[in-house]
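Trainee: sequence? don't have it. structure:
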């Protein structure tokens, strides 16, 4: 059944006449996106409209969508989020975006979503599907600022280059809500990722005792060799302050020297 539906979607959305007609039809783009993803989700395959028309979908969803009803805007957000696409909606659409996000979280369907749990935590403080309503507590401007931080983190392709550009992260030290969220939750999402890397940069730039305490506490969690190497590589590049030098010294005192000095593959 799913194969025949998939073939039908391929046939429809791969048709040149359809392509010529749909590209300027904003309402049609959203309706086909929703219909394609709904059918695909219910029958366990990837909808075929999105791969061919994701630029058009994003273009339409960045507009006021004045001719598109709220239910379709909400569903478009719902399926965009399920595909892992988190972005900044227009402020007028933010309540519909939050409703779609809460629905995704309530689904608790990790096998059929590309939503990143680490980004959800940094943006909304969400760690599980039991507190999905808390997304409504995040104001639009706060969300936009948190999102800007995650985008900056993920704009890099190597950790050394991210560390070299640490000045770009410094303004986020003024965002106390973001810094506090990182302090409270780094242990939750700590891994070899660019979100972790950006968070480490903020904690190493932060001169407060509470920022360093977060890192000292990480040292006590029986870290893997690869995690120790990751921390050490960041400490090495930020050891200009006494506080950060002490962090590096403690890491050496807690774990084997070679885990810090020699690249750990696995």
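Mentor: It's in. Here the structure is a predicted model, which means the values were calculated and not measured.
Trainee: Only C-alpha atoms from now on, for both contacts and neighbour counts.
Mentor: OK.
Trainee: in the protein, which helix has the most residues?
Mentor: Criterion DSSP state H: the longest helix present in the chain is helix 26-43.
Trainee: Contacts for the helix or strand that that one is followed by next, please.
Mentor: Heading C-terminal from helix 26-43, the first helix or strand you meet, by DSSP states H and E, is helix 49-61. With contact meaning CA atoms under 8 Å, 6 or more residues apart in numbering, helix 49-61 is reached by 9, 13, 23, 26, 29-30, 32-33, 36-37, 89.
Trainee: again with stretch 236-253
Mentor: 163, 204-205, 207, 212, 215-216, 219, 228, 232, 235, 260.
Trainee: what about residue 28, distance to residue 36?
Mentor: Applying CA to CA, to the nearest Å, the value for residue 28 to residue 36 is 12 Å.
Trainee: okay, these two: which has more neighbours?
Mentor: The residue with more neighbours, out of residue 28 and residue 36, is residue 36; 21 against 14, by other CA atoms under 10 Å.
Trainee: Distance check, the more buried one against residue 52.
Mentor: Distance from residue 36 to residue 52, by CA to CA: 12 Å.
Trainee: Structure two is appended below for comparative analysis:
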């Protein structure tokens, strides 16, 4: 099976390509660096020739509100048009658990717009909603830091390892289209401040972490369960504490 992975050179995309290749599929990474640009359409027709499945794990280079909306609308529109012309029979997209609950945030509005285009395209599809990745714990802390204090929402989170995200996306890609959404998450639920505190402690980072009910998560004020998956989510194997131990 030929599977084209849009964003196939990034953190998740490269792992999806690796996992599909390991299982005997022809997995083709597609990104500007490989001559494929979904914003301009460059290289799309060529890379999609003979493809059965397209996996889109690309992300906007800018999170500015207009830029991120333009990216997901333009990229997804061009991609779906090229897929229809190439006869692709399964479109898989990676999105975020809680997207539909965080519409006040420009990034999540853009992801919802992307999902809407996919659902109305007429191409059989599967959308994978993943929780936050372990790898981004420091980046989240940095964005929430004032002086030497990290202020994070008084909410809960169930993060996961990027390898487990990639495995879920790869399994979905070679399965029957869902024409719906599945959720994937890590095995352990944390208070948001506990997750950040554990991650920083593993790096001997001395910053103080404080739970603040009014602290924002990349611009969004959270309810306790805004980022949590539902009861039917598929659970990844890797625990955060084990991942931290392997980092040492």
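Mentor: Arrived safely. Small disclaimer: the values here were computed from a predicted structure and weren't measured.
Trainee: What value does the TM-score take for this pair?
Mentor: Overlay of the two chains. TM-score (TM-score structural alignment, normalised by the length of structure 2): 0.29; 132 aligned residues with a CA RMSD of 6.5 Å.
Trainee: would CSV of the contacts of stretch 236-253 of structure 1 with distance to residue 187 of structure 1 be doable?
Mentor: Shown next, in CSV, are the contacts of stretch 236-253 of structure 1 (distance: CA to CA, whole Å):
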residue, distance to residue 187 of structure 1
163, 20
204, 15
205, 18
207, 19
212, 13
215, 9
216, 11
219, 11
228, 13
232, 16
235, 17
260, 19
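Trainee: how about these in TSV, adding secondary structure?
Mentor: As requested, those are arranged in TSV below (DSSP: H, G, I helix; E, B strand; the rest coil):
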residue	secondary structure
163	helix
204	helix
205	helix
207	coil
212	helix
215	helix
216	helix
219	helix
228	helix
232	helix
235	helix
260	helix
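Trainee: Turn those residues into CSV, columns for neighbour count.
Mentor: Compiled in CSV, those are given as follows (neighbours: other CA atoms under 10 Å):
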residue, neighbour count
163, 20
204, 23
205, 19
207, 13
212, 20
215, 20
216, 16
219, 19
228, 24
232, 20
235, 22
260, 23
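Trainee: biggest separation within the residues you listed, which pair?
Mentor: Maximum pairwise distance among these (CA to CA): 23.2 Å, between 207 and 260.
Trainee: before we move on, back to that, any idea which of the contacts of stretch 236-253 of structure 1 is the one closest to residue 105 of structure 1?
Mentor: Out of those, the member with the shortest distance to residue 105 of structure 1 (by CA to CA) is residue 215, at 29.4 Å.
Trainee: Tell me where the stretch 51-200 of structure 1 has helices.
Mentor: 70-82, 94-107, 117-124, 140-153, 159-164, 176-189, 194-205 (DSSP state H, counting those that start in this stretch).
Trainee: Columns distance to residue 3 of structure 1 on top of the ones you listed, output as JSON lines?
Mentor: Formatted as JSON lines, those follow (distance: least, CA to CA, whole Å):
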{"stretch": "helix 70-82", "distance to residue 3 of structure 1": "21"}
{"stretch": "helix 94-107", "distance to residue 3 of structure 1": "25"}
{"stretch": "helix 117-124", "distance to residue 3 of structure 1": "31"}
{"stretch": "helix 140-153", "distance to residue 3 of structure 1": "36"}
{"stretch": "helix 159-164", "distance to residue 3 of structure 1": "42"}
{"stretch": "helix 176-189", "distance to residue 3 of structure 1": "37"}
{"stretch": "helix 194-205", "distance to residue 3 of structure 1": "37"}
